[in-house]
Structure formats: structure tokens, C-alpha cells
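Asks: Here is the input, now give the coordinates:
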Amino acid sequence: MRNIIFLIILLGLFACTNKKEKNNGKMAIKANFQKALSCEDKIENFKINKSEDSVLSNDIQYINDSVLKGKFKLDISRYESKDIQKKCLPNIIKKDLFYEYPVEGDINFIKDFKNLGDLDGDKKNDSVFILPGLNWCEEGQSYYFTNNKIPRIQTESNCCHTESIFSIGDIDENGGNEIAEYNSSCTSNFKAIRIWTLKNSQWKSVGVFTFYYNNGKYKAFEDFHKLYKKISKNKFQFLEISDRKGDGSLIMKWHTIQM
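Replies: Prediction:
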């Protein structure tokens, strides 16, 4: 009897080992098959398997025709090199995600543009708009401009609004306006305001300031013009509001920036 029980256990162990080896073989074949797929094949699979209300995040024809609707023809080739395409495949996203909620109110599925004046000195007005990340390596939305010569500004936030970009005038007097980016995580009381200047067709950060949202005195959007002032060519001041004390008084300071 003992020999029979031992034989049953031995056969059971052999069967489990054999099944595991078969499963591992299937997994290895599947993994090798996925690895063997080219980027083009993977993208084709994405296109085939996506739902009707979804689109690839870098579908530039959809972006230009259905999102921007002829108001501007965006060129994303500078952000979509072959190396990037190999490392960072596009996301499959809902078409609704190409539209962002305004600071106040409901989403209206009409792309929002904000005029910032002339940013690059070509005597033409430039506007800003927002798009989601082009691929899975981009963690947040980006600010784009209605001029393909002006590079986008990437963020790690999915709480971007066109209202969050402000023109602060031509501080360096080179013909193009400098801009401020109000950076919000949507939940924190402590926001950041970054000042950008366009130099040699690239954005350069010239200052970052804390803005305590519930400060009780200055509203981020309505009162933004009160937070900065130009002193002279290449020089301006910005009011940083870093916190609020227990007695209600604000911790704030005017910073002077030399560009």
C-alpha cells in the first residue's frame, strides 16, 4: 500500500513539472513573439484594437483636422524622431482627452486658444493651446504655440489650462514677449510660477516663484498683473507669496530678476 501511495505522489509531481514546463514554453514563445514585433507592427496593432471613441495620441492628422480644425496646422516631427518612436510608443487615448477643462466651468469640446501677442519678434501674434502627451514617455500635457518655429513647453501635469500662460510683455526688448507659466497640481495650495524667455528658438527659464493659492489677497488669474513689474530693459520684479502665517499675515517678497 505504501508503495502505491509513493507511486501516485511521484506521478503527480511529474505531471505538475511537465505542465509548468509547457506553460513556460508558451510564455517564452509569446514573449519572443512580442519582442519580435517591430514598432510599426505594434502601432498597427494599436490602430486595429482601439475603440471608435479612441485615437493614437500622436495621430497628427486627427489633431489637425478634428481638434485644431484648420485654425493651425501643427508639425510634431521635431518631437517624433525615429529614436523616440522606437523607445516611446503612442498611447491609445479617448478623444475627449484632447480637450481640457477651463479653470471655471465645464468642458465644451472646442479647442481653446489664448492670444499672447508676438513671442518671437516676427510681428505676428502667437497663441497657446494644450495637447496631451504624444507617447507613454511623456508624463503630462504640453503647451503648444500657433507657430511651428516656437517649441512647446512640456509639463508633468495633467491639470493645464490656457489661462495658466500669461504674457508679461517684452522685458528684454528684443521684439518678443516673455511669458509666465502658472504651474498647478490641481490639489496643492502651493503653486509655482515660472518665467520663460525665448532665446535662439529655445525656451529658457529665468525664474521660478512660489504662489500660495489661498493667500486671501491676490487671485492667481484676476490679479496676475499685480505680481510683476518691469524696472528697465532686461530687469523686472516679481512678487513671491510663499506662505500664510497663523495670524493671517502673508510671507511675501519682491524678487528682482536680471535677464
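Asks: C-alpha only now, for contacts and for neighbours.
Replies: Noted.
Asks: Grab the nearest non-local neighbour of the residue nearest the centre of the chain.
Replies: The residue lying closest to the centre of the chain (C-alpha atoms, centre = their mean) is residue 141, at 2.0 Å. Counting by C-alpha to C-alpha, 6 or more residues apart in numbering, residue 132 is the residue found nearest to residue 141 once chain neighbours are left out, at 4.3 Å.
Asks: Burial check on that neighbour, number of neighbours?
Replies: 24 (other C-alpha atoms under 10 Å).
Asks: what sits against it?
Replies: 57, 97-98, 140-142, 158 (C-alpha atoms under 8 Å, 6 or more residues apart in numbering).
Asks: the helices in the stretch 1-150 of the chain, which residues?
Replies: Assigned by DSSP state H, counting those that start in this stretch, the helices in the stretch 1-150 of the chain fall at 2-36, 39-49, 60-62, 82-87.
Asks: List the buried residues for the last one?
Replies: By that I understand helix 82-87. For helix 82-87, a neighbour-count test (16 or more other C-alpha atoms under 10 Å) marks nothing as buried.
Asks: Now render the helices of the stretch 1-150 of the chain as a markdown table, adding distance to residue 219.
Replies: Listed next are the helices of the stretch 1-150 of the chain as a markdown table, based on distance: least, C-alpha to C-alpha, whole Å:
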| stretch | distance to residue 219 |
| --- | --- |
| helix 2-36 | 52 |
| helix 39-49 | 44 |
| helix 60-62 | 37 |
| helix 82-87 | 40 |
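Asks: Could you also give me the structure for this second sequence? I'd like to compare it with the first:
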Amino acid sequence: MRRVLFCVFSILALCFCHNSKNDKPINLTASTKDSLSLKDRYTPQHLKTKLLNSPLLHPLVKRHIKDSNVLVLLEYLTDNLDTFKKVKIVGDVNGDRRIDSVQLMPELMYSHDYGYEDGIAFVFSDPLIPRIKINTLCANLECLFSIGDIDEDGWIEFGLYYTSCASRYKTLILLRCDKKSTWKEVEYCAYDTYFPEPHFSSRIRKIKKNQYEMTEITNDNLDDFGKLKKIIRYTIAE
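Replies: The predicted structure is shown next:
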């Protein structure tokens, strides 16, 4: 009888240990080894060589391709080179009296909340201006537009039209460069594609120093297809 009970308890213990191992959450934090393997996966050498020799890409984009800390999606970049070779003039971004431009770059991004995601980076022609990164491939150069220098610190603020491709509702985001190192979200509002006018690039505007307004237009009453226009004024905290 003791032998039977011992066998039963042993089997239960093994089953419990097996289930506990399977239920253990996966750690998405990449180690150095993991990062290197991802770099090899997303930067095949033949594509890397081809793009580094291409006259269509900005030197700063090529610098990111060679950077071991940046995971550029080279296959996606190669397949959509007609899109990514385009350049947009955005004016003097950082007050150095030089006209800056921006070019798109597909990039593998990591966050603690979502893990690894394919996204787009807006790469500026001036290496002193940090790139703007978003976790969606549904972006083009028109999605980024200048608002002007709202806080009058010498750096202009940008509006961003963010879309996940499928949804009717998009998001308009106001971006501000914090300490000249990172672009951070200041405020956002909804953009209902059922009401495309006025254009999204005119729905965020400066009123005066440290003050701006955002315009949001959505359905007010689905029965008679009315719409609600909401204009909200904000103040940037100094």
C-alpha cells in the first residue's frame, strides 16, 4: 500500500512540475546574443551591400543600416524602395538656420508593453535631430507635418497622423522634442475618416506661445448622421 501511494504522489509531482514549466511567461527582453541574432536575420549581407551602394538613400539612413544597435528591415526596404527613396523638406527643425529634410526607414522596434514590432522611423537629414519612431508600417511622408515652434524654444513641433491601416478612426498626435534627444507625445485627438475636411494637417495649430488647439470631428448622432466639431485649446507646460 505504501508503494502504491508513493507512486501516485510521484506521478502527481511530475505532472505539477511539467505544467508549471509550460505556464512560465516568456521573457521578451532581448539579451545581447538575441539582438545579434535578430540583426543577422533582418540584415542579410547581400541586401545590406546593395542598399549601401544605392544613391537613392540618405547617408544617415545608410549609417543606421550599418549601426549594430538599429534593426533596419532591409528586405522590406528593398521591396518598397520607390516609397522609401522619397524625401520631404520640413524646414529648419532645430533653429540652426539650415533647411532639414526627412526620409522614411522601416525598422524593427522593441517596447516592454508589446515586444518586437515592425514600424517606421522618420529619419532627418541632420544627425543631431533624433528620428521619430512609430509602431506601424502604414505611414508615408505626408503623415508628418510641421506645426511651428509652439513653445518658442528654437525647435519646431510636429503633428503626426497615426493609422493602423484598417480602422476608420485614426489619431492625430502632437510631438515635441524633449531635451533634443527624444520626440515625445504632448497631446492627441481622434480623426474620423468619415469627416476628412478640413485636412488633418490643419487640425493642430499654434495660437500663441505655449498655446495650441486641436480640432476633432466625429459622429454626434448616428440616426441623422450629424457631426460634432470639438475644438480644444491646450497649454504646453513649461
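Asks: tm score of chain vs chain?
Replies: Remark: TM-score between the superposed chains equals 0.68 [TM-score structural alignment, normalised by the length of structure 2]; 196 aligned residues with a C-alpha RMSD of 3.5 Å.
Asks: Give me the contact list for stretch 188-207 of structure 2.
Replies: 145, 147-148, 150, 159, 161, 168-174, 212-218.
Asks: Determine how far that stretch lies from the middle of the whole chain.
Replies: The chain centroid and the centroid of stretch 188-207 of structure 2 are separated by 19 Å, computed with C-alpha atoms, centre = their mean, to the nearest Å.
Asks: Please pull up the equivalent of the residue nearest to residue 141 of structure 1 in structure 2.
Replies: Taking TM-score structural alignment, residue 132 of structure 1 has residue 106 as its aligned residue in structure 2.
Asks: Indicate which one of the helices of the stretch 1-150 of structure 1 is closest to residue 127 of structure 1.
Replies: helix 60-62 (18.8 Å; C-alpha to C-alpha).
Asks: other SSEs contacting the closest one?
Replies: In terms of contacts (3 or more C-alpha pairs under 8 Å, 6 or more residues apart in numbering; DSSP states H and E), helix 60-62 of structure 1 is packed against no helix or strand at all.
Asks: got the buried residues for it?
Replies: Neighbour count says helix 60-62 of structure 1 has residue 60 buried, by 16+ other C-alpha under 10 Å.
Asks: One more: stretch 144-151 of structure 1?
Replies: So stretch 144-151 of structure 1, judged by 16+ other C-alpha under 10 Å, has buried residues 144-147, 150-151.
Asks: And stretch 159-177 of structure 2, by the same measure?
Replies: Neighbour counts over stretch 159-177 of structure 2 (16+ other C-alpha under 10 Å) mark 159-163, 170-177 as buried.
Asks: Pull the most distant pair out of these.
Replies: Using C-alpha to C-alpha, these span at most 22.4 Å, a distance reached by 170 and 177.
Asks: I'd guessed residue 226 of structure 2 sits against residue 219; true?
Replies: Yes - in terms of C-alpha atoms under 8 Å, residue 226 of structure 2 counts as a neighbour of residue 219; the distance is 6.0 Å.
Asks: Same drill for these two, tell me which one is more crowded.
Replies: residue 219 (15 against 10).
Asks: show me the residues around the residue nearest to the centre of structure 1 that make contact.
Replies: By C-alpha under 8 Å, 6+ apart, the contact set of residue 141 of structure 1 is 130-133, 154-160.
Asks: So what does it match up with in structure 2?
Replies: By TM-score structural alignment, residue 141 of structure 1 lines up with residue 120.
Asks: Residue 230 of structure 1 is in what secondary structure piece?
Replies: Assigned by DSSP states H and E, residue 230 of structure 1 falls within strand 228-232.
Asks: rewinding a little: what would the buried residues of stretch 159-177 of structure 2 look like in JSON lines with secondary structure?
Replies: Shown next, in JSON lines, are the buried residues of stretch 159-177 of structure 2 (DSSP: H, G, I helix; E, B strand; the rest coil):
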{"residue": "159", "secondary structure": "strand"}
{"residue": "160", "secondary structure": "strand"}
{"residue": "161", "secondary structure": "strand"}
{"residue": "162", "secondary structure": "strand"}
{"residue": "163", "secondary structure": "coil"}
{"residue": "170", "secondary structure": "strand"}
{"residue": "171", "secondary structure": "strand"}
{"residue": "172", "secondary structure": "strand"}
{"residue": "173", "secondary structure": "strand"}
{"residue": "174", "secondary structure": "strand"}
{"residue": "175", "secondary structure": "strand"}
{"residue": "176", "secondary structure": "strand"}
{"residue": "177", "secondary structure": "strand"}
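Asks: what's the closest of these to residue 8 of structure 2?
Replies: Nearest to residue 8 of structure 2 among those, counting by C-alpha to C-alpha, is residue 163 at 56.5 Å.
Asks: Tell me the counterpart of that closest one in structure 1.
Replies: Match for residue 163 of structure 2 (TM-score structural alignment): residue 184.
Asks: Reformat the buried residues of stretch 159-177 of structure 2 as TSV; add distance to residue 13 of structure 2.
Replies: Below are the buried residues of stretch 159-177 of structure 2 laid out as TSV (distance: C-alpha to C-alpha, whole Å):
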residue	distance to residue 13 of structure 2
159	58
160	55
161	55
162	51
163	50
170	52
171	52
172	54
173	53
174	56
175	55
176	56
177	56
